[in-house]
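1. This is the structure alone, sequence omitted:
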């Protein structure tokens, strides 16, 4: 199971087709995550459920300590019960034991923050914006440059190459059924592509990889890149694309090695490559940069790559709309493991059976859970939240923050390269589209959404984000608008 944090589908299709060829599987070109951020998409990837099954009246998205506590069975628990040795490899804290996503795994490195993120947490707890900005500058401009000279793997997150070596070593020493899940952070901000990949990109301003990493960190955690030009944002996107190219080469090499060593045998074993969500750089249209903390379901954020190497599926391409909600039960069926009754999705025997007329989205913000729906013709109805805050906020009351929220409902149409707003109104506004076609699409989609998932957005939570969840978001670099 290979999941990439923040990898958009269009970028995968443009830059990473060699990975599909190496996997020798089925590529689903119109696949959708169920959420626009890791915290909200993890319940789907781990347990085959929408995140509102985990929220349980609070916005903290934490699994129970055992399946008996939340009545959910994770994919790893199902495989472990069937005799598989399951290992999870990631330093994303959302995947770790603090939210109990290590259930069913008995090996690997899961959600353990490195020294950089632990140091960042301590600094953020002081509540000083000035100290945070000074330390961030020092990391990218002083410590980062020293690390580049003395450490081969000096990125903010553990690199794909490091995990690949560890997983290959583990496979060499193992026997029997194995399940390894790697969650890559290589294309998550701060974008830190190797210099040789960045040099192939045209930049508006000559910057080093470290300087671009600092710029991307500053732009995204401030949500809209306040004070940055469109050229700056374009350069940040070029760094993101360079990081994607580097990961492509790492993935191809890794999968080729798996095949050479008989750790992945096409036609016998299962391999899945996908992403937990995408990444957005259109701040004018989205009202944000990156993918969080604003819950929103633009195609840039939820259209993700999906390639499945399945023992009974021939290589090929499926263009119809599919949802990750069906992934866990389909994987379990592929290896003849019982699908737990807790899953929201359906197990399928054929790749075409994954096609859906409608796919659904659910993401939890600090105050509400937001929902959306997309038809197979590209019409989409969803709610989102934009904060009017234009500075990094480490302190502040919930009431003040709520006043800075702009919540709305959008009707859009998504094409291959653009998504167009057809109608927009505030969340509690009773106005509807006046155009006949748009009004009918609005009515049908809203009724379908309400019948299946409930209202476009829930009422505000009685409880706010816990200190633990805030700390986890801070460790990932999200310090804006999370209180």
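-> On my side now, so go ahead. Just so it is clear, the model here is predicted, and its values are computed rather than measured. Residues are numbered from 1 along each chain as shown.

2. C-alpha only now, for contacts and for neighbours.
-> Fine.

3. so where does the residue lying closest to residue 45 once chain neighbours are set aside fall, helix or strand?
-> Distances taken as C-alpha to C-alpha, 6 or more residues apart in numbering put residue 328 closest to residue 45, at 6.7 Å, once the chain neighbours are dropped. Using DSSP states H and E, residue 328 sits in helix 327-334.

4. how distant is stretch 359-379 from the center of its chain?
-> 14 Å (C-alpha atoms, centre = their mean, to the nearest Å).

5. buried set for that stretch?
-> Buried residues in stretch 359-379, counted by 16 or more other C-alpha atoms under 10 Å: 359-375, 378-379.

6. Also stretch 283-290?
-> Under 16+ other C-alpha under 10 Å, the buried positions of stretch 283-290 are 286-290.

7. swap in stretch 335-345?
-> 337, 339-340, 343-345.

8. Quick check: of those residues, which lies closest to residue 318?
-> residue 345 (18.6 Å; C-alpha to C-alpha).

9. ok, that closest one touching residue 331?
-> No. Under the criterion of C-alpha atoms under 8 Å, residue 345 makes no contact with residue 331, lying 11.4 Å away.

10. OK, contacts around the nearest residue to residue 413 once chain neighbours are set aside?
-> Nearest residue to residue 413, sequence neighbours excluded (C-alpha to C-alpha, 6+ apart): residue 379, at 4.5 Å. Going by C-alpha atoms under 8 Å, 6 or more residues apart in numbering, residue 379 touches 411-414, 441.

11. okay, now the one to match up with it:
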């Protein structure tokens, strides 16, 4: 049995890992791109976390679930459950509220950070402790939650003060939790680690391009742009993007640190390593900032995806792939049959035809009035399911309609349009089981603090 390390990072764009936009100081990510099996045309199956991880951890499209609002369906096989059944020690490490036990993401994990360890290790000031106590004591009345959120928002927007505990655990701290747990295991491990550092609000780090920006200024800027969105000043967006690049530089160093330490504890020769992000991030390229749930453009949905391990050669897969392909790829490498509910394919297997005429999909919101993107790697079609409007273009071009498509473009459009029709029909017919998911006011507040709109 192989050890399996599944690393995900929030909000990391593919074009900030390699290419002109990637920070020049990166070391670990470029080395992985060069040495690992790299998917250069990889897509998230949804443009935001709570929908995207349904696919990442199940291998199925988000719309086949009951609802992203209630999380992981009780009848859907979670990859951690499958690996646990086969004898793996399973550890989940994250600090994203959307991935908490509230949404059933802890299923199958012997150890789940937050569920099994609380918030030990966080250092809080007296003011922060008092604020957190107020949150914890907030009864389920929307008025009190709104008051606390108003206090948090105004402290950040006007004073640049981040009230409350850190919105997520920094990579350095998450690494230590992972290594500590791994050292206690005596059988093959499955580690899932999700890093939040690249997610807003972005904080400055020494020795990165964001050095020189004060933390207080960064906090104020986040609140300002989060409120103004597309109307934010160009200079503010530029500073925000600089902070984002700095977070990537910081994460890159910590990723290298994790891989080195895991090599010392479990060894890398018999370990399967998988890396991706849950979605991208926008900086007002098309009137959108951060990662709104309706954004189906390249900056929001094209993600890095890399795989390394025994019997996996380096190289590049140019054919389009997506998150649904990761679960079958991991399970097949472990010699485990994928559940029938899996929609993806083993992209690292000998029988995967990297030149196949394949279409992958990204879903937004609901299949009745949301949005859907399909791409064959050369062209893409974005459909607004509420209005029926289609946006057709070459994948790497600005998403504008082709008013007078030539013969080749017409063939591509008809093929993608038919594929979108078939996809909507297939998920409409999918059987799903309802799940009761009650979200506490504390969870709702944490999500709002991260910039999510209700």
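-> Yes, it's here. From a predicted model like this one, the values you see are computed outputs, not experimental measurements.

12. where does the TM-score land?
-> Here the TM-score for the pair of chains, by TM-score structural alignment, normalised by the length of the second structure, is 0.81; 421 aligned residues with a C-alpha RMSD of 3.6 Å.

13. just to revisit the earlier point, which of the contacts of residue 379 of the first structure lies closest to residue 80 of the first structure?
-> residue 414 (40.0 Å).

14. right, and that closest one touches residue 299 too?
-> Yes. Using C-alpha under 8 Å, residue 414 of the first structure is in contact with residue 299, at 7.1 Å.

15. Neighbour count for these two, which is higher?
-> Comparing residue 414 of the first structure with residue 299 by neighbour count (other C-alpha atoms under 10 Å), the higher total belongs to residue 299, at 29 against 18.

16. Residue 315 of the first structure is in contact with residue 28, isn't it?
-> No. If you go by C-alpha under 8 Å, residue 315 of the first structure and residue 28 don't touch, sitting 11.1 Å apart.

17. okay, these two: which has more neighbours?
-> The neighbour comparison of residue 315 of the first structure against residue 28 (other C-alpha under 10 Å) goes to residue 28, with 26 against 18.

18. where's the more buried one, which helix or strand?
-> Assigned by DSSP H and E, residue 28 of the first structure falls within strand 26-32.

19. Quick one: average offset of that strand versus the second structure, please.
-> Strand 26-32 of the first structure, aligned to the second structure and superposed, deviates on average by 1.6 Å (mean C-alpha distance after the TM-score superposition for the first structure).

20. residues in the second structure aligned with the helix or strand following that strand?
-> As assigned by DSSP H and E, the chain's next helix or strand after strand 26-32 of the first structure is helix 38-47. Helix 38-47 of the first structure corresponds to residues 49-58 in the second structure, going by TM-score structural alignment.

21. mind checking the end-to-end distance for stretch 134-148 of the second structure?
-> Terminal residues of stretch 134-148 of the second structure lie 8 Å apart, using C-alpha to C-alpha, to the nearest Å.

22. Contacts for it next, please.
-> 440-442, 445.

23. wait, what's in contact with the counterpart of residue 414 of the first structure in the second structure?
-> Using TM-score structural alignment, the equivalent of residue 414 of the first structure in the second structure is residue 395. Counting by C-alpha under 8 Å, 6+ apart, residue 395 of the second structure touches 298, 375, 377-380.

24. Wait, residue 389 of the second structure touches residue 372, no?
-> No. Between residue 389 of the second structure and residue 372 there is no contact under C-alpha under 8 Å: 10.8 Å.

25. Would you check how far apart residue 453 of the second structure and residue 235 of the second structure are?
-> 24 Å.

26. Next: residue 155 of the second structure.
-> For residue 155 of the second structure, the distance to residue 235 of the second structure - C-alpha to C-alpha - is 22 Å.

27. the more surrounded of these two?
-> Taking neighbours as other C-alpha under 10 Å, residue 155 of the second structure and residue 235 compare with residue 155 leading, 17 against 9.

28. Could you check how far residue 54 of the first structure is from residue 347 of the first structure?
-> Residue 54 of the first structure sits 21 Å away from residue 347 of the first structure when distances are taken as C-alpha to C-alpha.

29. farthest residue from the center of the second structure?
-> Outermost residue of the second structure with respect to the C-alpha centroid, by C-alpha atoms, centre = their mean, is residue 407; its distance is 37.3 Å.

30. ok, and the closest non-adjacent residue to the match of residue 414 of the first structure?
-> residue 379 (4.7 Å).

31. For the stretch 1-150 of the first structure, which segments are assigned as strands?
-> Using DSSP state E, counting those that start in this stretch, the strands of the stretch 1-150 of the first structure run over residues 2-4, 26-32, 85-90, 107-110.

32. Actually, the stretch 351-454 of the second structure.
-> 360-364, 371-375, 379-384, 390-394.
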